[in-house]
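Colleague: When you get a sec, could you give me coordinates for this:
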Amino acid sequence: MYGAELLLKKNLKASIAAKQQMLASDKQMKLFACAANAVVECYKQGGRLYIAGNGGSAADAQHLATEFVSKLARDRAALPAEALTVDSSVLTAIGNDYGFDNLFSRQIEGKMRSGDIFLGISTSGQSPNILKGLETCKSLGITSIVFCGNDGGQAKDLADYCIIAPGSTTGTIQEIHIVLAHTLCGCVESVIFGESK
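Modeller: You can find the predicted model right below:
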């Protein structure tokens, strides 16, 4: 048990340090505010949010889509959001016919329209299927956001808004991605439906 206590303390300290680093970055705060505003405007104009990631980030994509469609913290009308990671028939067909790298780009081509927003989640900023999705958004004129880590990888040059979470491990980066996701949904809820009472 002693080893578990030490590891928990180490992980909590790393998480706190990464969050403090994020908090101190004016650049990332401003980028996030611009991205949140873009999502608000998307919803005001009748657009939809599509989210994608791999592994734990796929789970985060589904988690965030749920917060928009159901609710984050209060009762309100549903907001249209979809994780591009949940339809096993679509995923296996695209993977089989076009390759795993095209998993999201093919769905973006088929589902998204001008005025929608794509949010990619990649701790490395280097996931080939996220990069291909961002390239497709660029070619179609669709606004894109990416939550990533490290130095942003290739994603930072492809996304309209690249929010880079600090942290030296995937777990710490993913923890900040969840804070970003909940804050994004909270911003949209407060603007579209008014401040909660």
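
Colleague: going forward, measure contacts between C-alpha atoms and count neighbours the same way
Modeller: Noted.

Colleague: A38 - how many residues pack around it?
Modeller: Per other C-alpha atoms under 10 Å, the neighbour tally for A38 reads 20.

Colleague: Pull up the gap between it and N11, please.
Modeller: Counting by C-alpha to C-alpha, to the nearest Å, the gap from A38 to N11 is 33 Å.

Colleague: Next up, identify which helix or strand I145 is on.
Modeller: Of the helices and strands defined by DSSP states H and E, I145 is found in strand 143-148.

Colleague: Just the residues contacting the helix or strand that that strand is followed by, thanks.
Modeller: Proceeding C-terminally, strand 143-148 gives way to helix 155-158 as the next helix or strand, assigned by DSSP H and E. Contact with helix 155-158 is made by G125, Q126, I130, L131, L134, E135, K138, V146, C148, C162, as judged by C-alpha atoms under 8 Å, 6 or more residues apart in numbering.

Colleague: Would you mark the buried spots in helix 155-158?
Modeller: A155, K156, L158 (16 or more other C-alpha atoms under 10 Å).

Colleague: Would you state the strands of this structure in chain order?
Modeller: 49-53, 81-83, 117-122, 143-148, 161-164 (DSSP state E).

Colleague: And the contacts of helix 155-158, which is closest to S89?
Modeller: Lowest distance from S89 to the contacts of helix 155-158 (C-alpha to C-alpha) belongs to I130, with 19.3 Å.

Colleague: I'd say that closest one and S57 touch.
Modeller: No: counting by C-alpha atoms under 8 Å, I130 does not reach S57; the two are 10.9 Å apart.

Colleague: out of those two, which sits in the busier spot?
Modeller: Neighbour count, other C-alpha under 10 Å: between I130 and S57, I130 has more, with 27 against 22.

Colleague: gap between the lengthiest helix in the chain and the chain center?
Modeller: Using DSSP state H to define each element, the chain has its longest helix at helix 170-193. Its chain's average C-alpha position is 9 Å from that of helix 170-193, according to C-alpha atoms, centre = their mean, to the nearest Å.

Colleague: Same list (the strands of the chain) but as JSON lines, adding mean neighbour count and distance to L184.
Modeller: Conversion of those to JSON lines gives the following (neighbours: other C-alpha atoms under 10 Å; distance: least, C-alpha to C-alpha, whole Å):
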{"stretch": "strand 49-53", "mean neighbour count": "25", "distance to L184": "12"}
{"stretch": "strand 81-83", "mean neighbour count": "22", "distance to L184": "13"}
{"stretch": "strand 117-122", "mean neighbour count": "28", "distance to L184": "11"}
{"stretch": "strand 143-148", "mean neighbour count": "27", "distance to L184": "11"}
{"stretch": "strand 161-164", "mean neighbour count": "25", "distance to L184": "12"}
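
Colleague: for comparison, sequence B:
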Amino acid sequence: MKIDEDIRLYLTEKRAIIDAFPVQDVQAAAEMLFRTYDEGGIVYAMGNGGNAGTLDHAYCDFKHHPFVSEDKSQPLSTTVKRLTFVNLCGSAAELSGLVNDLGPDSMYSASIQPFATERDLVMAYSGSGNSPNVVRALEAAAKAGARTFAMTKGDGGRCRELADVCLVVPGTSRFPGQTGRNDNNFHFEDAMLSVNHMLVGLLKQRVSQEV
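Modeller: Take a look at the predicted model:
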């Protein structure tokens, strides 16, 4: 296959995913986010590999973007309630310490179990839906009564069973690098950033209505 045909294949698959995207799950995630914000709860987010990098981007967006003026020239008044967003992937020191002491499967649950409450939202990202550290964290969140959102692909794995809302990115792929066990993973990671942007934009709209 020629390079231009591969590129068109990727874009064709992307359009099919967009057309079939589970909008109702994004809406449900937004509603949980709004409740967490209204109740003064905390958003905890986690993922592995490239997903952890995307969550660093999300941390910046969620913490700041909804709380600046429309022209980005100044922050909103300090009287406007902020959202507390905790990126569980954000500290190499913390993660390496938890892995060293408790093992990789408990690296996220150990950060959630002592702190999460029913006011909070735990967001989990796993391409397979079966990453042990993400699964254990969702189990810990459920025990704490926290709201849970997961995003995955394929059959959704264990995340689909555990999360209050599980967004499963639809489709399969023939594009190089995301076939076999890695099926649809590039599209999943693209969609993860898009969902985060949708949620941030919707939260900004919600905040602006209260200013």
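
Colleague: TM-score them against each other, please.
Modeller: TM-score for the superposed chains, counting by TM-score structural alignment, normalised by the length of structure 1: 0.88, backed by 189 aligned residues with a C-alpha RMSD of 2.0 Å.

Colleague: need the strands of structure 1 in TSV with distance to Y98 of structure 1, can you?
Modeller: Putting the strands of structure 1 into TSV (distance: least, C-alpha to C-alpha, whole Å) gives the following:
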stretch	distance to Y98 of structure 1
strand 49-53	17
strand 81-83	20
strand 117-122	20
strand 143-148	22
strand 161-164	27
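
Colleague: Tell me which of those lies nearest to Q21 of structure 1.
Modeller: Each of the strands of structure 1 has some distance to Q21 of structure 1 by C-alpha to C-alpha; the shortest is strand 161-164, at 11.0 Å.

Colleague: That closest one aligns to what range in structure 2?
Modeller: Strand 161-164 of structure 1 corresponds to residues 165-168 of structure 2 when matched by TM-score structural alignment.

Colleague: what's the average distance of that stretch to structure 1?
Modeller: Compared with structure 1 after the fit, stretch 165-168 of structure 2 shows a mean deviation of 0.8 Å (mean C-alpha distance after the TM-score superposition for structure 1).

Colleague: So which residues make contact with that stretch?
Modeller: In contact with stretch 165-168 of structure 2 (C-alpha under 8 Å, 6+ apart) are residues 22, 25-26, 28-29, 148-156, 159-160.

Colleague: same deal with stretch 58-74 of structure 1?
Modeller: Outside of stretch 58-74 of structure 1, the residues that reach it under the criterion C-alpha under 8 Å, 6+ apart are 50-53, 78-86, 121, 178, 181-182, 185-186, 196.

Colleague: 6 Å - rerun?
Modeller: The set of residues that contact stretch 58-74 of structure 1 without belonging to it, under C-alpha atoms under 6 Å, 6 or more residues apart in numbering, is I51, A52, A78, L79, P80, A81, E82, A83.

Colleague: Confirm for me that the second one is in contact with V86.
Modeller: No: under the criterion of C-alpha atoms under 6 Å, A52 of structure 1 lies out of contact with V86, with a separation of 9.7 Å.

Colleague: Now do the same for A137 of structure 2: its match in structure 1.
Modeller: In structure 1, A137 of structure 2 lands on G133 (TM-score structural alignment).

Colleague: Now for its match: which residues touch it?
Modeller: Contact analysis of G133 of structure 1 by C-alpha under 6 Å, 6+ apart lists F104, S105.

Colleague: Stretch 47-67 of structure 1 aligns to what range in structure 2?
Modeller: On structure 2, the counterpart of stretch 47-67 of structure 1 by TM-score structural alignment is residues 41-61.

Colleague: List the buried residues of the matching stretch.
Modeller: Buried-residue list, stretch 41-61 of structure 2, by 16+ other C-alpha under 10 Å: 41-48, 51-52, 54-56, 58-59, 61.

Colleague: circling back to that earlier point, do you know which of the strands of structure 1 lies nearest F104 of structure 1?
Modeller: Across the strands of structure 1, closest to F104 of structure 1 is strand 49-53 (C-alpha to C-alpha), at 7.2 Å.

Colleague: To what extent does that closest one diverge from structure 2 after superposition?
Modeller: Using mean C-alpha distance after the TM-score superposition for structure 1, strand 49-53 of structure 1 ends up 0.7 Å from its aligned counterpart in structure 2, as a mean over the superposed pairs.

Colleague: Now do that strand: which elements does it pack against?
Modeller: If you count contacts as 3 or more C-alpha pairs under 6 Å, 6 or more residues apart in numbering; DSSP states H and E, strand 49-53 of structure 1 packs onto strand 81-83, strand 117-122.

Colleague: Structure 2: matching residues for the longest one?
Modeller: With TM-score structural alignment applied, strand 117-122 of structure 1 matches the range 121-126 in structure 2.

Colleague: and if you look at the first one?
Modeller: Across structure 2, the stretch matching strand 81-83 of structure 1 (TM-score structural alignment) is residues 85-87.

Colleague: compared with structure 1, how much does that stretch deviate?
Modeller: After superposition, stretch 85-87 of structure 2 averages 1.3 Å from its match (mean C-alpha distance after the TM-score superposition for structure 1).

Colleague: Turn the contacts of stretch 58-74 of structure 1 into JSON lines, including distance to L7 of structure 1.
Modeller: Listed next are the contacts of stretch 58-74 of structure 1 as JSON lines, based on distance: C-alpha to C-alpha, whole Å:
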{"residue": "I51", "distance to L7 of structure 1": "32"}
{"residue": "A52", "distance to L7 of structure 1": "30"}
{"residue": "A78", "distance to L7 of structure 1": "40"}
{"residue": "L79", "distance to L7 of structure 1": "39"}
{"residue": "P80", "distance to L7 of structure 1": "39"}
{"residue": "A81", "distance to L7 of structure 1": "36"}
{"residue": "E82", "distance to L7 of structure 1": "35"}
{"residue": "A83", "distance to L7 of structure 1": "33"}
